[in-house]
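Chemist: Give me the fold of what follows.
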Amino acid sequence: MKAGIFTIILLIISNVFMTAAWYGNLKLKEMHISTDWPLILVILASWGVALIEYFFMIPAN
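Modeler: Modelled structure (predicted):
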């Protein structure tokens, strides 16, 4: 029972984080904040977001 609740909580955290990241990305584009970033910074930021999300998703699965 405990493992099931822990899994659900981890998946909810993962989903909420990725939803916030997606809407944050749209807001950055709308405000033209991320348009002048160098490519390496964009790559590192996107991989960083994915890494944080995987910290929650992989143990849940």
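Chemist: use CA for all of it now, contacts and neighbours both
Modeler: Noted.
Chemist: Scan this structure for its longest helix.
Modeler: Longest among the helix segments of the chain by residue count, using DSSP state H, is helix 2-30.
Chemist: so after that helix, what's the next helix or strand?
Modeler: Scanning forward in sequence from helix 2-30 by DSSP states H and E, the next helix or strand is helix 39-60.
Chemist: How about residues contacting that following helix?
Modeler: For helix 39-60, contacts defined as C-alpha atoms under 8 Å, 6 or more residues apart in numbering pick out 6-8, 10-11, 13-14, 17-18, 21.
Chemist: Would you reformat these as a markdown table and include neighbour count?
Modeler: Converted to a markdown table, the contacts of helix 39-60 look like this (neighbours: other C-alpha atoms under 10 Å):
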| residue | neighbour count |
| --- | --- |
| 6 | 13 |
| 7 | 17 |
| 8 | 14 |
| 10 | 20 |
| 11 | 19 |
| 13 | 15 |
| 14 | 21 |
| 17 | 16 |
| 18 | 16 |
| 21 | 16 |
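Chemist: Also this sequence, please, to line up against the first:
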Amino acid sequence: MIDRIAPPMMLLLSNVFMTFAWYGHLKHKSAPLWAAILVSWGIAFFEYCLAVPANRMGSNVYSAAQLKGMQEVITLAVFAGFSILYLGQKITVNHLIGFAFIAVGAFFVFRA
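Modeler: Here you go, the predicted structure:
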């Protein structure tokens, strides 16, 4: 059971780090670009420390395509929350429709 639950949980947490690494600097546009890059690299280290073991452990239970599909859906969910809560941006109906299409794609990846 832990083999099925741990990888998605680790991917969820890794995506929080990844989203901050990729988009967190948008709230601090006055900082020099080189500083944003270095801070992003530092944050991304922790993302990799979770994503790599999650994928390795998850490959015992899930196919690579399933892991990638899971990753994309988790990424969109984390990004939507981050965009609203941290960046103060709105998610529109068009965004939700686009995210839903990606989630439908992930559904078909998991379908037997």
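Chemist: Dump the contacts of helix 39-60 of structure 1 to JSON lines, plus distance to residue 54 of structure 1.
Modeler: Below are the contacts of helix 39-60 of structure 1 laid out as JSON lines (distance: C-alpha to C-alpha, whole Å):
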{"residue": "6", "distance to residue 54 of structure 1": "15"}
{"residue": "7", "distance to residue 54 of structure 1": "13"}
{"residue": "8", "distance to residue 54 of structure 1": "15"}
{"residue": "10", "distance to residue 54 of structure 1": "10"}
{"residue": "11", "distance to residue 54 of structure 1": "10"}
{"residue": "13", "distance to residue 54 of structure 1": "11"}
{"residue": "14", "distance to residue 54 of structure 1": "8"}
{"residue": "17", "distance to residue 54 of structure 1": "10"}
{"residue": "18", "distance to residue 54 of structure 1": "10"}
{"residue": "21", "distance to residue 54 of structure 1": "13"}
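Chemist: which residues touch the residue most central in space within structure 1?
Modeler: When C-alpha atoms, centre = their mean is applied to structure 1, the residue found nearest the centroid is residue 18 (3.7 Å). Residues near residue 18 of structure 1 by C-alpha under 8 Å, 6+ apart: 49, 53.
Chemist: And residue 25 of structure 2, by the same measure?
Modeler: 36, 40.
Chemist: where's it relative to residue 98 of structure 2, distance?
Modeler: 25 Å (C-alpha to C-alpha, to the nearest Å).
Chemist: try residue 43 of structure 2
Modeler: From residue 43 of structure 2 to residue 98 of structure 2 the distance is 28 Å (C-alpha to C-alpha).
Chemist: Looking at these two now, which is surrounded by more residues?
Modeler: Counted by other C-alpha atoms under 10 Å, residue 43 of structure 2 and residue 98 do not tie: residue 43 has more neighbours, with 19 against 12.
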